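Colleague: 3D, please:
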Amino acid sequence: MKKVLVVDDHALVRKGLISLLTLEEDLESVGEAYDIETGLRMIENEKPDIVLVDLRLGKESGLDLIKRAKSMQIECEFIILTSSAQPSDLQKAKEIASGFVLKEALPEELLYAIRLVANKRKYYDPGLLEIMMTVGNKDEMELINDLTPKEVEVLKELGMGHSNKEIARKLFITENTVKKHVSQILDKLDFTDRTQAALFANIKGIAQFRVS
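Modeller: The predicted model follows:
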């Protein structure tokens, strides 16, 4: 069972999240906090597996809580909850958090994110991806043009949800070659995992490209 702590400055939000967690057999709510100091104490005492953190904790930032927790070498994963965010916030959060979920997300989406992050994977709410995909100072076509034709083919297949084995079979290349292409794609687009690349391919229409 995975232990989850909720850190949010709105009591109704905290209570709603805790009520949701109590309905799940594989998740356990270990408490709630409304600010950074209380949150850090509870993280240290309860040792949760996952912490749901509001991006805005009153006049404080949930990012500061995560940074301080990591400096204390506390072993847990963080999912940021937000109703809106600036690109700069998301870029900073991308480096230290394992997921982002919009507060208006459906309950099943949040639960899916929690379980995904619990398995050491990342989750990004589709509603935030348009903001997140403004990578660096390049526009989207510059990013795509950095890829080789074969990398565009592989990216298209990622966007269609295909595995390395399926991509290798479809493009008549080895799985090792697919892995190399995926690694290059992630490096060029500055993504941390193939899920981001797949979502990028769909948002930018790459999954619908005709590749000659």
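Colleague: Going by C-alpha atoms from here, please, whenever you check contacts or count neighbours.
Modeller: Fine.
Colleague: packing partners for whichever strand or helix holds residue 79?
Modeller: Following DSSP states H and E, the helix or strand that holds residue 79 is strand 77-82. Contacting strand 77-82 under the criterion 3 or more CA pairs under 8 Å, 6 or more residues apart in numbering; DSSP states H and E are the following elements: strand 50-54, strand 99-102, helix 107-118.
Colleague: Return the distance of the longest one from the chain's centre.
Modeller: Spelled out, it's helix 107-118. Taking the mean of its C-alpha atoms, helix 107-118 sits 11 Å from the chain's own mean (CA atoms, centre = their mean, to the nearest Å).
Colleague: Buried residues, it. List them.
Modeller: Counting neighbours by 16 or more other CA atoms under 10 Å, one finds that the buried residues in helix 107-118 are 110, 113-115, 117-118.
Colleague: now the end-to-end length of stretch 69-87.
Modeller: By CA to CA, to the nearest Å, the extent of stretch 69-87 from end to end equals 23 Å.
Colleague: how about that stretch: buried residues?
Modeller: For stretch 69-87, the neighbour count (16+ other CA under 10 Å) marks 69, 76-82, 87 as buried.
Colleague: One more, so I can put them side by side:
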Amino acid sequence: MSQPIRVLLVDDQPLLRMGFRLILEGEEDMRIVGEASDGAEAVRLTERLEPDVVLMDVRMPVLDGIEATRRITGSGACARIIILTTFDLDEYAFAGLRAGASAFLLKDVGPNELVHAVRVVASGDAVVAPRVTQRLLEEYVRSQPDTPKPPRDPLLQDLTPRELEVLGAIAEGLSNAELARRFFLSEATVKTHVRRILTKLHLRDRVQAVVYAYETGLVTPSQGLDF
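Modeller: Predicted coordinates for the structure are as follows:
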């Protein structure tokens, strides 16, 4: 039997942590390795306990969940982070994805959806559908004041023309199956392209690829792709 998924619970509300614990500990392939009540403690415990997945609340004392996420992902830790939000289109969902989270879930998520999210994120994938991420980022970009377009990222020079096309399609929100149909490729080949893109651009998952496309100005809501 493979090793259980190690989960760290981070929330300043003990009752909420207890609820998540009861749900996840009922699964044979999951183990709660620790709990934190603020972001600073979450950073320390992630370093010490090395969880696979961190369920991260946003509004907490000492250090909020967004900054804690930024510090954890910036440290090179292998832990994947699921941001817990109250509204799916609030500012914290944007900020969490930009900080390096692999997913966000509403706090009133159902037990089955929570368990599924933890498993998917632990496998290295992202829970938030690319189209949802695209919609979030478009709303975020539109809400920001006009700023000069950032300079072209030198890392893009490492991508082949095909990989640039695939990156653009990922930013549009296409799934692997849709990418395969668009480019007349097998899904296995598409997965290889996606993996190489993530490696070359130092990105954690597909969600981060969509964030990257918007953050670097490759995609804008009004102009579309700009390769």
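Colleague: Drop the TM-score for these two in here.
Modeller: Aligned and superposed, the two chains score 0.63 in TM-score terms (TM-score structural alignment, normalised by the length of the first structure); 166 aligned residues with a CA RMSD of 3.7 Å.
Colleague: Determine which two of the buried residues of stretch 69-87 of the first structure are furthest apart.
Modeller: 76 and 87 (24.8 Å; CA to CA).
Colleague: How far off centre is the helix ranked longest in the first structure?
Modeller: Among the elements of type helix in the first structure, defined by DSSP state H, the one spanning the most residues is helix 175-189. Average the C-alpha atoms of helix 175-189 of the first structure, do the same for its chain, and the two points are 20 Å apart (CA atoms, centre = their mean).
Colleague: name the helices or strands packed onto that helix?
Modeller: The criterion is 3+ CA pairs under 8 Å, 6+ apart, and the helices and strands that helix 175-189 of the first structure contacts are helix 149-159, helix 164-171, helix 194-203.
Colleague: Kindly recompute the last result at 7 Å.
Modeller: Contacting helix 175-189 of the first structure under the criterion 3 or more CA pairs under 7 Å, 6 or more residues apart in numbering; DSSP states H and E are the following elements: helix 164-171.
Colleague: And the helix it packs on, what's buried?
Modeller: Across helix 164-171 of the first structure, burial judged by 16+ other CA under 10 Å covers 164, 167-168.
Colleague: Check stretch 31-44 of the second structure too.
Modeller: Here stretch 31-44 of the second structure shows 31-43 as buried, counting by 16+ other CA under 10 Å.
Colleague: Narrow these to those in strands?
Modeller: Members of the buried residues of stretch 31-44 of the second structure lying in strands (criterion: DSSP state E): 31-36.
Colleague: quick revisit: want to throw the buried residues of helix 107-118 of the first structure into CSV with distance to residue 178 of the first structure?
Modeller: Putting the buried residues of helix 107-118 of the first structure into CSV (distance: CA to CA, whole Å) gives the following:
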residue, distance to residue 178 of the first structure
110, 31
113, 27
114, 29
115, 28
117, 25
118, 27
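Colleague: In those, find the pair that's most separated.
Modeller: 110 and 118 (12.2 Å).
Colleague: Give me the common contacts of these two.
Modeller: Residues touching both residue 110 of the first structure and residue 118 (CA atoms under 7 Å, 6 or more residues apart in numbering): none.
Colleague: if we can go back for a sec, so the strand holding residue 79 of the first structure matches what in the second structure?
Modeller: Residues 80-85 of the second structure are where strand 77-82 of the first structure lands when matched by TM-score structural alignment.
Colleague: The matching stretch vs the first structure, average offset?
Modeller: Overlaying the first structure shows stretch 80-85 of the second structure at a mean distance of 0.7 Å from the equivalent residues (mean CA distance after the TM-score superposition for the first structure).
Colleague: Need the contact partners of that stretch.
Modeller: Under the criterion CA under 7 Å, 6+ apart, residues 52-58, 92-93, 96, 101-107, 121-122 lie in contact with stretch 80-85 of the second structure.
Colleague: and what of stretch 17-24 of the first structure?
Modeller: Residues outside stretch 17-24 of the first structure that contact it (CA under 7 Å, 6+ apart): 27-29.
Colleague: Please convert those to JSON lines, extending it with distance to residue 195 of the first structure.
Modeller: As requested, the contacts of stretch 17-24 of the first structure are arranged in JSON lines below (distance: CA to CA, whole Å):
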{"residue": "27", "distance to residue 195 of the first structure": "24"}
{"residue": "28", "distance to residue 195 of the first structure": "27"}
{"residue": "29", "distance to residue 195 of the first structure": "28"}
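Colleague: Please identify which of those residues is nearest to residue 156 of the first structure.
Modeller: Distances from the contacts of stretch 17-24 of the first structure to residue 156 of the first structure were compared by CA to CA; the smallest belongs to residue 27, at 35.4 Å.
Colleague: Counting neighbours, what do you get for the alignment partner in the second structure of that closest one?
Modeller: With TM-score structural alignment as the criterion, residue 27 of the first structure lines up with residue 30 in the second structure. A count of neighbours around residue 30 of the second structure, defined by other CA atoms under 10 Å, yields 18.
Colleague: ok, so what distance separates residue 30 of the second structure from residue 65 of the second structure?
Modeller: The separation that residue 30 of the second structure has from residue 65 of the second structure, given CA to CA, amounts to 22 Å.
Colleague: Ok, residue 129 of the second structure next?
Modeller: Computed as CA to CA, the residue 129 of the second structure to residue 65 of the second structure distance reads 21 Å.
Colleague: Tell me which of the two has more neighbours.
Modeller: Regarding residue 129 of the second structure and residue 65, a neighbour count based on other CA under 10 Å identifies residue 65 as having more, with 29 against 14.
Colleague: List the single closest residue to that one in space, sequence neighbours excluded.
Modeller: Computed as CA to CA, 6 or more residues apart in numbering, the closest residue to residue 65 of the second structure that is not its neighbour in sequence is residue 58, at 4.1 Å.
Colleague: Fine, thanks again, bye for now.
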